[in-house]
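**Student:** Predicted structure and sequence below. I'll ask about it afterward.
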Amino acid sequence: MLLNEKTAILTLKVLLVPYSEHHVPTYHEWMQDEALQKATASEPLTLSEEYAMQRSWRLDHDKLTFIVCTAPTLRPQVVTPTEHDAPDRMLGDVNLFLCEADDDEDDDAEESLKEEDAVKERSIIGEIEIMIARKELQGSGYGKAVLLAFLAYIVSNIPAIVGEYSKGHGTEGGKGTGSGLDLRYLRVKIDGENARSIRLFESVGFKKVSETVNYFGELELRWDLQGQNVLEIEGLKGVEMECLVYGPS
C-alpha cells in the first residue's frame, strides 16, 4: 500500500517504517528460521522472490506493512532510511491485510445475516499479523508497543485505508465498488497454544469469537471498530505515538 510510503511511526519504544528494499536482506535472513516460518505460516523464499514480495507489499492496495525497529534515543525531525532503520535496529514487522467480508463472516442468526447482507456487501475486514523476529527480544514488551501504535495509526487513517483498498478493488459489477465501503472490524488468528499472543491481543480489547480452535488449530479474536478512536487507545493504554516523515534528511 502506497499510503504509508513516506510515513514513520515513532513511540518511546519502537519505530515503524515502510518496508523498503534495503530491509529485504535482513528480512530474508529472518525467514530462513523454521520456527518463524511455522509461526507465520510462511514458506521460505529465495532472495529474488523476497524482493518481489517487498514490491508487492508496497504496491498492493490490500496490504499495509511496516518494519519494526528500536526507537532512536533522540527524537529525529525526519526518519532517515538506512540510518534509523539499519539492520541492527530491525526487530520484525507488522501487517494489515484487507479483504471483503463474506456472507459467513458472522455466525449470528440467519435472519440477522439476511438483514445485514446489504451492509456486508459494502464492508471490508482487516487481519493483523505481528512478528518480533529477534528471539532475544521476544517477551520484552515490543509486541504490545507495536500493536498499540499500529492500532492508533489504523484508526486515525480509516478513510484513507479504505480509499486505497477501493482503488484496487472497485471492479465493474462487483460488490464494494468504492463509495460507501466501511472497515467493520480487525481480527487476528493465533495458534490455540500461543497463550502469550492471545493475552497480548486480549489486553487491548480483542475478543475471542469462540473458545474452540478452528480446523488449523487457531483461535480468532476480533476488535470491533465501532466506538473506537485514537484518544481512547492513548488514554486507556498509555501509548504515545507520532507520525514523522520517512525520507532523506
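**Tutor:** Looks like it came in fine. Residues are numbered from 1 along each chain as shown.
**Student:** CA atoms for contacts and neighbours, from now on please.
**Tutor:** Fine.
**Student:** Any buried residues in stretch 230-247, and which?
**Tutor:** Buried residues in stretch 230-247, defined by neighbour count with 16 or more other CA atoms under 10 Å: Val230, Ile233, Val239, Glu240, Met241, Cys243, Leu244, Val245, Tyr246.
**Student:** and the residues you listed as CSV, adding distance to Arg199?
**Tutor:** CSV is the format used below for the buried residues of stretch 230-247 (distance: CA to CA, whole Å):
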residue, distance to Arg199
Val230, 21
Ile233, 17
Val239, 18
Glu240, 21
Met241, 22
Cys243, 27
Leu244, 30
Val245, 33
Tyr246, 32
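**Student:** Show me which pair in those is furthest apart.
**Tutor:** Distances among those were taken as CA to CA; the most separated pair is Ile233 and Tyr246, at 24.0 Å.
**Student:** I figured Phe97 was touching His61, is that so?
**Tutor:** No: using CA atoms under 8 Å as the test, Phe97 is too far from His61 to be in contact (9.4 Å).
**Student:** what about versus this one:
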Amino acid sequence: MKDPRLREATASEPLTLEEEYDMQRSWAEDEDKCIFILLDRRKEGLEGMCGDVNLYLNDVEDHARAEIEIMVAEPGSRRRGIAREALLIMMLYGMEELGMRRFVAKIGESNEPSLMLFHQLHFTEVARSTVFKEVTLEVHVKNLQKELLELKRGLEYSEYQTK
C-alpha cells in the first residue's frame, strides 16, 4: 500500500505497520465484514498473495444488500481473471450463505479497469459523487444467474475432480 496509485484506486490512507495490524484485527472480529485474501495460483505460499475481496454488511435499511470491493494489488496478477472469479465467488457466498440479493460497489471514477469489470458483471450506475470522485454501481443477483450458474458448475466439477 505504499504505491500512491493503489491508495488512490482503493481510497486508502497510508498506514504504519502497527495501524495495518490493528485494522486487520478489527476486521477479523467484525461480524459485518467478510474479508478474504486473493492468491495468484501461479505462485507458491505467501508469494501468491495478490490482493483481497471484501463484503461489507452495513446497510441497516436493507439487510439483503452488501457492499463489495476487490483489490488486486500485485501488478503481475492483474488482468488474469482473478478479480472476476473472486467477485463471483464472493457474491455466490453472499447470496447462498448470507441471503444477499443485491451488491453495491463504489469505484473511483478514474479507475477504468474496475469500472469495466463491474459493468461486465452487469452492475449499473446508480449514483455519482463529484466530491469523492467515485461512481456507485449496483447489481441484483437475478442479473448474474448465468455467471453464477457457470461458476457453480465449475466449482462442483473441480470439487468432484479432487475426490
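**Tutor:** Sure, I can see it. Given the structure is predicted, the values throughout are model-derived calculations rather than measurements.
**Student:** What's the TM-score once they're superposed?
**Tutor:** Superposed pair, TM-score by TM-score structural alignment, normalised by the length of the second structure: 0.81. Supporting alignment: 158 aligned residues with a CA RMSD of 2.8 Å.
**Student:** which residue sits farthest out from the middle of the first structure?
**Tutor:** When distances to the mean C-alpha position of the first structure are computed (CA atoms, centre = their mean), the maximum falls on Glu111, with 32.5 Å.
**Student:** Confirm that Met90 of the second structure lies within a helix, as I assumed.
**Tutor:** Yes: residue state for Met90 of the second structure (DSSP: H, G, I helix; E, B strand; the rest coil) corresponds to a helix.
**Student:** aligned partner of it in the first structure?
**Tutor:** Matched by TM-score structural alignment, Met90 of the second structure corresponds to Phe150 in the first structure.
**Student:** what do you get for Asp3 of the second structure?
**Tutor:** That one, Asp3 of the second structure, aligns with Asp33 by TM-score structural alignment.
**Student:** Could you find the counterpart of Tyr185 of the first structure in the second structure?
**Tutor:** Tyr185 of the first structure maps onto Arg102 in the second structure, by TM-score structural alignment.
**Student:** ok, now which ones touch the residue nearest to Ala152 of the first structure when sequence neighbours are not counted?
**Tutor:** Leaving out its chain neighbours, the residue that sits closest to Ala152 of the first structure by CA to CA, 6 or more residues apart in numbering is Val230, at 5.3 Å. By CA atoms under 8 Å, 6 or more residues apart in numbering, the contact list for Val230 of the first structure reads Ala152, Val155, Ser156.
**Student:** Which residue of the second structure is paired with Arg55 of the first structure in the alignment?
**Tutor:** Per TM-score structural alignment, Arg55 of the first structure is aligned with Arg25.
**Student:** isn't there a helix covering its match?
**Tutor:** Yes: the assignment for Arg25 of the second structure is a helix, going by three-state DSSP.
**Student:** want to throw the buried residues of stretch 230-247 of the first structure into a markdown table with secondary structure and distance to Cys69 of the first structure?
**Tutor:** A markdown table is the format used below for these (DSSP: H, G, I helix; E, B strand; the rest coil; distance: CA to CA, whole Å):
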| residue | secondary structure | distance to Cys69 of the first structure |
| --- | --- | --- |
| Val230 | helix | 22 |
| Ile233 | helix | 22 |
| Val239 | coil | 17 |
| Glu240 | coil | 16 |
| Met241 | coil | 14 |
| Cys243 | strand | 15 |
| Leu244 | strand | 14 |
| Val245 | strand | 16 |
| Tyr246 | strand | 13 |
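**Student:** Can you tell me which of the residues you listed is closest to His84 of the first structure?
**Tutor:** Distances from His84 of the first structure to those, taken by CA to CA, are shortest for Tyr246, at 9.8 Å.
**Student:** just checking, the closest one touches Ile9?
**Tutor:** No: when contacts are counted by CA under 8 Å, Tyr246 of the first structure is not listed as touching Ile9 (9.1 Å).
**Student:** Give the intersection of the neighbour lists for those two.
**Tutor:** Val17.
**Student:** what's around Ala9 of the second structure, how many residues?
**Tutor:** 17 (other CA atoms under 10 Å).
**Student:** got it, and Val53 of the second structure?
**Tutor:** 19.
**Student:** and Glu218 of the first structure, what pairs with it in the second structure?
**Tutor:** Checking TM-score structural alignment: Glu218 of the first structure goes with Glu134.
**Student:** what's the spacing between stretch 110-119 of the second structure and its chain's center?
**Tutor:** Taking CA atoms, centre = their mean, to the nearest Å, the mean C-alpha location of stretch 110-119 of the second structure is offset from the chain mean by 12 Å.
**Student:** quick one: contacts of it?
**Tutor:** Ala9, Arg84, Ile107, Glu109, Leu137.
**Student:** And the strands in the first structure, which stretches?
**Tutor:** All strands of the first structure, identified by DSSP state E, fall at 7-10, 14-18, 63-70, 78-79, 90-100, 123-132, 182-191, 207-208, 218-224, 242-246.
**Student:** deepest of those, which one?
**Tutor:** Most buried of the strands of the first structure by mean neighbour count (mean count of other CA atoms under 10 Å) is strand 14-18; its value is a mean of 27.
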